[in-house]
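Asker: the following block contains a protein sequence and its predicted model.
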Amino acid sequence: MTPLPSTAHVSTRPGRHDDLAVHHWPNPQATWIAVLVHGYGEHLGRYEEVARRLGDDGALVVGPDHVGHGRSGGERVSIADFEPVVDDLHDVVADARADHPGLPVVLIGHSMGGMIAARYAQRYGDGLSALILSGPVLGSWAALALADLPEIPEIPIDVATLSRDPAVGEAYSNDPLVWHGTFRRETLLALRSELELITEAGDLGDLPTLWMHGSEDELVPIDATRAGIEAIRGTDLTERIYPGARHEIFNETNRADVLATTTAFALEHV
């Protein structure tokens, strides 16, 4: 197989509110399309290892930096409504389909990106072969209580909660494209509204769905997510809980197992 590029090619396309940076990991031998959906405050450049592993298993990999994130335009981490973010993602998927007609699509979302991916699946699930959720924000999220405070305190993420691998936290802290500031009130309110919308919008039908979560995830605790999963689960849900793992299971010390589970599930359904 032709070796995949070590880093993504990044292009720009118009988004609903500003220009989007779209990451592409080309694969001339691709048999399926993997669409990555990143989490709050981060960017898709942190997913190089994930993309390479997906490419090794036959995927062409693509995904946007959300508006206000990474290399995309917009005020940093300011999102007043997540439905246009889902629309932006749909445009990226449509571009990939147009460039590679006939290839099946698997959507892979992490954390806030898992919320976005779940909503995408509710709206456009008929066009997906599978949905994979990693530590998704679903159901409720304790951090949203900050929106009710007169002044939102600056509470930096404890990087030790990301992974048992200390190099992950160090890289996160030193990444200039990661947002290290306080939450935006409008974003917290939009997250709350989107979670309520997802819970009320109905189940995922027969879409094959894999939910993966670290048992020691302190950023997005598993119990709240489980309630959200139960509200939207369809008839084909696979659950995988990793004992001892923290929030970023794709960057955990057992990431080889997580990535193997991810690609095996995708290949089973494409």
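Answerer: Arrived safely.
Asker: use CA for all of it now, contacts and neighbours both
Answerer: Fine.
Asker: residues in contact with Ala167?
Answerer: By C-alpha atoms under 8 Å, 6 or more residues apart in numbering, Ala167 lies in contact with nothing.
Asker: try 10 Å this time
Answerer: Contact analysis of Ala167 by C-alpha atoms under 10 Å, 6 or more residues apart in numbering lists 159-160, 173, 251.
Asker: that one and Arg16, how far apart?
Answerer: 35 Å (C-alpha to C-alpha, to the nearest Å).
Asker: stretch 3-19: end-to-end distance?
Answerer: From its first residue to its last, stretch 3-19 covers 30 Å (C-alpha to C-alpha).
Asker: before we move on, back to that, buried only: go through the contacts of Ala167 for me.
Answerer: The neighbour-count test (16 or more other C-alpha atoms under 10 Å) marks 159-160, 251 as buried among the contacts of Ala167.
Asker: closest to Gly181 out of the contacts of Ala167?
Answerer: Of all the contacts of Ala167, Ser173 has the smallest distance to Gly181: 11.5 Å, by C-alpha to C-alpha.
Asker: also this one, for the comparison:
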Amino acid sequence: MTVVKKEYRILSSDGKSKLYIVRWEPKGTVFAVLHISHGMLEHIGRYEEFAIYLAKRGIAVIGHDHLGHGKSSLKENYGFFGEDHGGNYLIRDIRRIRYVISRWYPDTPCFLMGHSMGSFLLRRYISVYPNQEKGIILTGTGEKPYALLLAGLTIVSFTGKIKGKMYRSVLFEDLMLGRFGKSFRPVKTASDWLSCDEEKVSEYVKDSMCRFHFTCSAYEDFLNILIDLKKRIVRKKCPSDLSVLLASGCDDPVGDKGKGVQRVYRQMKKYGGKDISMILYPNCRHEILNEKNRIQVYNDLAQWILKRI
């Protein structure tokens, strides 16, 4: 099936930035729509292989670059969401694009997918905008202790007040991400924890839109979202009739090598989730869409969507 790629711009909820949006659409019947929210320090272009695979099977895919990332931001603003509560803009932007999708495909089931940072954004999103989606897919997600998150927030908030919101610290990145690679020594790059596929890791390392550091402000915004997800009132707002798929690698350090993903699964079941599924892929790391067995992963996610339309 032929796939058509189109690019768009819409105004962000921050009132000034222009979000970069891509649509991969099959030339034929569209059975479902998937809106992807990418992870930290990357961009939506990295999902093209997966998007084309789905589109060839009748699933249109829409994705966008978050604020502070890719083509939605100037290089000097990479790693920065907004002056105050920038994380809220990311959540509202997902809603803005979801509204555009509803106009493109008014009678077609819509699913959301979030990877890593994007998965945490979606978990917060469904508590703010419940009963909007057919289902969500969360890849590379997890659950961190409240005390650890609070300690991190205290450090970045204090540093931001001293150094300024735009201050970028390599130390913060090492604390947040550097530790993920320590369980895979010896390693060839600091990004080896992303995938077992050396070619895919090399592509990431060489990608100029992935080589930047988060600001104090962005770390503060993101940690606030993670802390919000620890609140019972937020967890209870997840719609019980929402279909959810948790898919991660068994060796993904973000999900504590499966344990963190299992905790999220149990929480969603505890708060009434009726259709909560989980797949943990053996010998896979953080980016299951870029692993050696990625075609199997693509197929599993496609089948999960098609069975729910």
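Answerer: Done, it's in. Worth saying up front: this structure is predicted, and the values here are computed from it rather than measured.
Asker: inside helices: which ones of the buried ones among the contacts of Ala167 of structure 1?
Answerer: Nothing among those maps onto helices, per DSSP state H.
Asker: spit out the contact partners of the residue nearest to the spatial centre of structure 2.
Answerer: Centrality entry for structure 2: nearest residue to the mean C-alpha point is Gly118, 1.9 Å, by C-alpha atoms, centre = their mean. Contacts for Gly118 of structure 2 (C-alpha under 10 Å, 6+ apart) come out as 36-40, 66, 90-91, 124, 138-141.
Asker: helices - which of those residues land there?
Answerer: Applying DSSP H to those, the entries found in helices are 90-91, 124.
Asker: could you dump those into JSON lines with neighbour count and distance to Gly58 of structure 2 added?
Answerer: Shown next, in JSON lines, are these (neighbours: other C-alpha atoms under 10 Å; distance: C-alpha to C-alpha, whole Å):
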{"residue": "Leu90", "neighbour count": "27", "distance to Gly58 of structure 2": "28"}
{"residue": "Ile91", "neighbour count": "22", "distance to Gly58 of structure 2": "27"}
{"residue": "Arg124", "neighbour count": "21", "distance to Gly58 of structure 2": "28"}
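Asker: as JSON lines, the residues you listed with distance to Ala151 of structure 2 would be great.
Answerer: Shown next, in JSON lines, are those (distance: C-alpha to C-alpha, whole Å):
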{"residue": "Leu90", "distance to Ala151 of structure 2": "23"}
{"residue": "Ile91", "distance to Ala151 of structure 2": "24"}
{"residue": "Arg124", "distance to Ala151 of structure 2": "21"}
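Asker: where does the aligned partner of Val92 of structure 1 in structure 2 sit: helix, strand or coil?
Answerer: Matched by TM-score structural alignment, Val92 of structure 1 corresponds to Ile97 in structure 2. Classification of Ile97 of structure 2 by DSSP: H, G, I helix; E, B strand; the rest coil places it in helix.
Asker: report how many residues lie close to Ile97 of structure 2.
Answerer: 20 (other C-alpha atoms under 10 Å).
Asker: equivalent analysis for Lys270 of structure 2, please.
Answerer: Neighbour count for Lys270 of structure 2, taken as other C-alpha under 10 Å: 12.
Asker: and it, how far is that from Val261 of structure 2?
Answerer: 14 Å.
Asker: same question, Leu289 of structure 2
Answerer: Leu289 of structure 2 is 17 Å from Val261 of structure 2, by C-alpha to C-alpha.
Asker: could you do Gly152 of structure 2 as well?
Answerer: For Gly152 of structure 2, the distance to Val261 of structure 2 equals 21 Å [C-alpha to C-alpha].
Asker: pull the distance from stretch 18-36 of structure 1 to the chain's centre.
Answerer: What separates the centre of stretch 18-36 of structure 1 from the centre of its chain is 14 Å, taken as C-alpha atoms, centre = their mean, to the nearest Å.
Asker: now check structure 1 for the residue matching Ser202 of structure 2.
Answerer: Under TM-score structural alignment, Ser202 of structure 2 pairs with Glu170 in structure 1.
Asker: which residue packs closest to that match, ignoring adjacent ones?
Answerer: The spatially closest residue to Glu170 of structure 1, leaving aside those adjacent along the chain, is Val159, at 7.5 Å (C-alpha to C-alpha, 6 or more residues apart in numbering).
Asker: who's in contact with that neighbour?
Answerer: 166-173.
Asker: out of these, which are buried?
Answerer: Buried among the contacts of Val159 of structure 1 by 16+ other C-alpha under 10 Å: 168-169, 172.
Asker: and the helices in structure 2, which stretches?
Answerer: Under DSSP H, structure 2 gives helices at 48-55, 86-104, 117-128, 146-163, 170-176, 198-206, 216-228, 232-235, 259-270, 294-306.
Asker: want to throw the ones you listed into JSON lines with distance to Val61 of structure 2?
Answerer: Converted to JSON lines, these look like this (distance: least, C-alpha to C-alpha, whole Å):
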{"stretch": "helix 48-55", "distance to Val61 of structure 2": "6"}
{"stretch": "helix 86-104", "distance to Val61 of structure 2": "10"}
{"stretch": "helix 117-128", "distance to Val61 of structure 2": "15"}
{"stretch": "helix 146-163", "distance to Val61 of structure 2": "33"}
{"stretch": "helix 170-176", "distance to Val61 of structure 2": "30"}
{"stretch": "helix 198-206", "distance to Val61 of structure 2": "21"}
{"stretch": "helix 216-228", "distance to Val61 of structure 2": "25"}
{"stretch": "helix 232-235", "distance to Val61 of structure 2": "27"}
{"stretch": "helix 259-270", "distance to Val61 of structure 2": "25"}
{"stretch": "helix 294-306", "distance to Val61 of structure 2": "11"}
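Asker: quick check: which of those helices is nearest to Leu246 of structure 2?
Answerer: helix 259-270 (7.2 Å).
Asker: can you list contacts of that closest one?
Answerer: Applying C-alpha under 10 Å, 6+ apart, the external contacts of helix 259-270 of structure 2 come out as 138-145, 232, 235-236, 238-240, 244-250, 252-256, 273-280.
Asker: looking at Gly152 and Val261 of structure 2, which has the bigger crowd around it?
Answerer: Val261 (28 against 17).
Asker: separation between the aligned residue in structure 2 for Ser129 of structure 1 and Met176 of structure 2?
Answerer: By TM-score structural alignment, Ser129 of structure 1 lines up with Lys134 in structure 2. To Met176 of structure 2, Lys134 of structure 2 is 32 Å away according to C-alpha to C-alpha.
Asker: the more surrounded of those two?
Answerer: Between Lys134 of structure 2 and Met176, Lys134 has the larger neighbour count (other C-alpha under 10 Å), namely 19 against 13.
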